[in-house]
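> A predicted structure for the sequence below; I have some questions about it.
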Amino acid sequence: MSIHRVGPGKRMSEISVFNGVLYLAGQVPRETRGRDIREQTAEVLAMIDGLLEGSGSNRSRLLSCQIFLRDMALFASMNEVWDAWVAAGQAPARATVQAALASPGCDIEIVAVAAA
């Protein structure tokens, strides 16, 4: 079975596809860095929507998400946006942890896995 890579770069690919499963690279805010966690979360989720749709999938096909927050004090506010976004009855398996994020000004990074 072959592996298909979308947006391959020197360090990573935006998506790796294997055996009908999409593995998205960690997505961080670009336009909303340094802003409220709600804005950052909405931007990242929109980016995930775009990547999934571009690969013939959508948020209802998410299998799992790993959410990294700069500070767990942001958890409730992030969940407000997440809860409005996630497909009803289709919530993926999920883990949320506090982490030192590599991108300055980013309070969130989300890694997603979805069925194609």
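Cool, got the structure. Every value quoted in this text rests on a predicted model; they were computed, and no experiment measured them.
> C-alpha only now, for contacts and for neighbours.
Will do.
> do you know how far the nearest residue to residue 70 once chain neighbours are set aside is from residue 59?
Ranked by CA to CA, 6 or more residues apart in numbering and with sequence neighbours excluded, the top spatial neighbour of residue 70 is residue 107, at 4.8 Å. When CA to CA, to the nearest Å is applied, the distance between residue 107 and residue 59 equals 22 Å.
> second one coming, line it up with the first:
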Amino acid sequence: MAAITRHQSNQKLSRVVVHGETVYLSGLTAEDKTVDTEAQTRQVLARADELLAGVGTDRSKLLLTQIYLRDTGDFDAMNRAWIDWLGEAAPPARITVGADFALAEIRVEILFTAAL
């Protein structure tokens, strides 16, 4: 059985979990939640880059992303940041859904799964 390693853990969650050759990131939200959806998305994607690099992988190895939006009317704004961030990387499988968040200022949350 493949080893499981957990990074940046607390009582509620592990920010990063590595199982075998697969990396799972917890749902990420923006640090500055006062900005619009596009800016929050850019913050989340930058944080994902940091976390993926921390375990030896990057956005080019994304397998799946799950994107949650407070307002599905912000789909195009989120996609502008997403497409810019992906650049030349092959896009992963992806789902985007509307969601209620515990904190009203959260506009977007993204969960990532990547290969090592």
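Thanks, I have the structure now. Computed from a predicted model, the values in this text were never measured in an experiment.
> and the TM-score between them?
Between these two chains, after superposing, the TM-score reads 0.95 (TM-score structural alignment, normalised by the length of structure 1); 115 aligned residues with a CA RMSD of 1.0 Å.
> circling back: which one of residue 107 and residue 59 of structure 1 is surrounded by more residues?
Comparing residue 107 of structure 1 with residue 59 by neighbour count (other CA atoms under 10 Å), the higher total belongs to residue 107, at 28 against 22.
> could you pull out the strands in structure 1 for me?
Counting by DSSP state E, structure 1 forms strands over residues 4-6, 15-18, 21-24, 62-69, 93-98, 108-115, given from the N-terminal end onward.
> quick one, the longest helix along structure 2 and strand 62-69 angle?
Here the longest helix in structure 2 is taken by residue count, with DSSP state H as the criterion, and it is helix 37-54. On the basis of axes from the mean of the first three to the mean of the last three CA atoms, to 10 degrees, helix 37-54 of structure 2 is oriented at 150 degrees to strand 62-69.
> buried set for helix 37-54 of structure 2?
Going by neighbour count (16 or more other CA atoms under 10 Å), the buried part of helix 37-54 of structure 2 is 37-45, 47-48, 51-52.
> could I get those residues as a markdown table with distance to residue 90 of structure 2?
Converted to a markdown table, these look like this (distance: CA to CA, whole Å):
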| residue | distance to residue 90 of structure 2 |
| --- | --- |
| 37 | 23 |
| 38 | 21 |
| 39 | 22 |
| 40 | 22 |
| 41 | 19 |
| 42 | 18 |
| 43 | 20 |
| 44 | 19 |
| 45 | 15 |
| 47 | 19 |
| 48 | 16 |
| 51 | 19 |
| 52 | 16 |
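> just the closest of those residues to residue 99 of structure 2, please.
Closest approach to residue 99 of structure 2 among the buried residues of helix 37-54 of structure 2 (CA to CA): residue 37, at 13.4 Å.
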